[in-house]
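In: Sequence first, then the predicted structure:
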Amino acid sequence: MLSRYTTVRQFGSKEIVIKKSRFIGYAKPVTTEEEAAAFIEEIKKQHWNATHNCSAYVIGERDEIQKQSDDGEPSGTAGKPILEVIKNRGVKNVAIVVTRYFGGIMLGAGGLIRAYTDGAVIALEAAEEIVQVLHREVIVEVDYTWHGKLENAFHQREVRLGGTEFTDKVTITCLPEAEEAERFAAWITDLTQGQANIVLGDELYCIEGE
């Protein structure tokens, strides 16, 4: 699994007008090619009377799945610019559709490339780019006598926490970055003088800065 990657938080859309043509950019997080195809089809149905619904998507840890469509625009003037925006910004697991309603003024090949580039950019901005960082659960079980000390230590170190359970003992789920998990566990062992029961749990992605 990647230690970190950029994607989008949610569905988003935004519109711009260029020489009387309306360009509406849509972006959505997707994890499979089927999800991407369904999203594109949904936008096409919504804008069945649009002049064009051009699209691109990139899926996979190593961008294994890439596809783009000019949807009737001159070859290379729509789908490819959208795809290039995704790749240049390093965004993964995202699909973008840029819908165009022709306004009567020809844009030319260069104008179309710029317009679809801008449409893809505003779509990503509307969907909000985020960074997903790989973390790993470090589950710490201690007697109640250690709870206060651990709380203070976690606060000072700004440790990401997944939750705390109070039974006959205190069980705290910590979420350090995956590559730091073993060192983090060793730190807890030292901090508690070997009195903590520590289990390394699942890996999961968390949004950076949240």
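Out: Received it, and whenever you're ready, just let me know what you need. Numbering: from 1, shown residues only.

In: Every contact and neighbour count from this point should use C-alpha atoms.
Out: OK.

In: So which bits of the longest helix anywhere in the chain are buried?
Out: Secondary structure of the chain per DSSP state H: the longest helix is helix 108-127. Within helix 108-127, the residues that count as buried by 16 or more other CA atoms under 10 Å are 112-127.

In: and residue 86, that one's in a helix?
Out: Yes. Counting by DSSP: H, G, I helix; E, B strand; the rest coil, residue 86 is found in a helix.

In: Counting by contacts, list what whichever strand in the chain runs longest packs against.
Out: In the chain, ranked by residue count with DSSP state E as the criterion, the top strand is strand 129-142. Counting contacts by 3 or more CA pairs under 8 Å, 6 or more residues apart in numbering; DSSP states H and E, strand 129-142 packs against strand 4-8, strand 170-174, helix 181-191, strand 197-207.

In: Okay, one more to line up with it:
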Amino acid sequence: MSEEQPGSRASRYTVLPATAVDRPVVHELEIRRSRFIGHLVRVEDEPQARAFISDLRRKHHEARHACSAFILGADREAMRSSDDGEPAGTAGLPMLEALSLRETGPAPDTVPAPESPGTVVRDLSDVCAVVVRYFGGTKLGAGGLVRAYSDAVSATLDRARLVTRQRMVLTGVEAPHAEAGRWENELRTAGYPVQETRYGARAATLVVALPDDGRSTAAFGARIASITAGTAEVQTLGTEWVDLP
């Protein structure tokens, strides 16, 4: 879990799983004797992305190029790329397009008709891609380089698991100590997992995380009113980002 990204318009987006922070996804293509080694890592900010790029350059110091692209933020407000010595526009930009145009699924709450593909979502973010190239002696030309770097990122993405990152509203319901257990059980039965119960001197607070989608909080309020016979109120405690299972 992490703190809210201030001002973000999106309430959900797609990321690599948390395991990809320390264990990048790696895949290699050989194209006309050149080796293109794709790396994907999950990052939280630009310094972390640039540190990963620098580490790979040091690790592959004998390689001709280590081209890169990354996207950051729920609204994908930061997009950067580098050709790292390849002809301008033949490496970093195609890599960035492979990330930004990646289809991550249908739009939430839409069920495509059989004859229609539905609305496609492209919302991959918090990701850094680096393609290390070991030159094989044969020049590929501008078009060949564009395809090679784009394909290297796409093929690596094909081997990556993606998850949804959802902005959640943390809500609190104050319960008398004698009722806290019953209310918690009824909430769990209704499909609202209680994240924690905070016991105070006079009452307990049941903490429940709800999707920040404009509908879930109202539905939760109605359920609380039913469980507590209208004696309890739902308080907003804050927001946080959570990777959905």
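Out: All right, it came through fine. Because the structure is predicted, anything quoted here is derived from the model rather than measured.

In: Work out the TM-score between the chains.
Out: With the length set by TM-score structural alignment, normalised by the length of the first structure, the two chains reach a TM-score of 0.85; 208 aligned residues with a CA RMSD of 2.4 Å.

In: so the longest strand of the first structure corresponds to what in the second structure?
Out: Mapping strand 129-142 of the first structure onto the second structure (TM-score structural alignment) gives residues 162-175.

In: Check the secondary structure at the residue sitting furthest away from the middle of the first structure for me.
Out: Here the centre of the first structure is the reference, and by CA atoms, centre = their mean the most remote residue is residue 145, at 40.2 Å. Secondary structure for residue 145 of the first structure, judged by three-state DSSP, is helix.

In: check contacts around it.
Out: With contacts defined as CA atoms under 8 Å, 6 or more residues apart in numbering, residue 145 of the first structure has no neighbours.

In: for stretch 92-108 of the second structure, which positions count as buried?
Out: 92-100, 102, 104.

In: which position in the second structure aligns with residue 20 of the first structure?
Out: Aligning on TM-score structural alignment places residue 20 of the first structure opposite residue 33 in the second structure.

In: Test my guess that that match contacts residue 135.
Out: Yes. In this structure, residue 33 of the second structure is within contact of residue 135 by CA atoms under 8 Å, at 7.5 Å.

In: Same drill for the two, tell me which one is more crowded.
Out: More neighbours surround residue 135 than the other of residue 33 of the second structure and residue 135, with 16 against 13 (other CA atoms under 10 Å).

In: Not counting sequence-adjacent ones, nearest residue to the more buried one?
Out: Distances taken as CA to CA, 6 or more residues apart in numbering put residue 34 closest to residue 135 of the second structure, at 4.8 Å, once the chain neighbours are dropped.

In: ok, residue 208 of the second structure touching residue 168?
Out: No. Look at residue 208 of the second structure against residue 168 with CA under 8 Å: they stay out of range, at 9.5 Å.

In: May I have the secondary structure class of residue 89 of the second structure?
Out: Applying three-state DSSP: residue 89 of the second structure is coil.

In: give the contact list for residue 60 of the first structure.
Out: Here residue 60 of the first structure is in contact with 31, 92-93 (criterion: CA under 8 Å, 6+ apart).

In: Selecting buried members of the residues you listed in ChimeraX, what would you type?
Out: The ChimeraX selection below is limited to those of the contacts of residue 60 of the first structure classed as buried (16+ other CA under 10 Å):
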select :92,93
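
In: and which of the contacts of residue 60 of the first structure is nearest to residue 37 of the first structure?
Out: Closest approach to residue 37 of the first structure among those (CA to CA): residue 31, at 11.1 Å.

In: So what does that closest one match up with in the second structure?
Out: Using TM-score structural alignment as the criterion, the counterpart of residue 31 of the first structure in the second structure is residue 44.

In: pretty sure its match is touching residue 70, no?
Out: No. Taking contacts as CA under 8 Å, residue 44 of the second structure lies outside contact range of residue 70: 10.6 Å.

In: angle of the helix or strand following the longest strand of the first structure against helix 181-191?
Out: Downstream of strand 129-142 of the first structure, the next assigned helix or strand under DSSP states H and E is helix 147-157. Here the directions of helix 147-157 of the first structure and helix 181-191 differ by 130 degrees (axes from the mean of the first three to the mean of the last three CA atoms, to 10 degrees).
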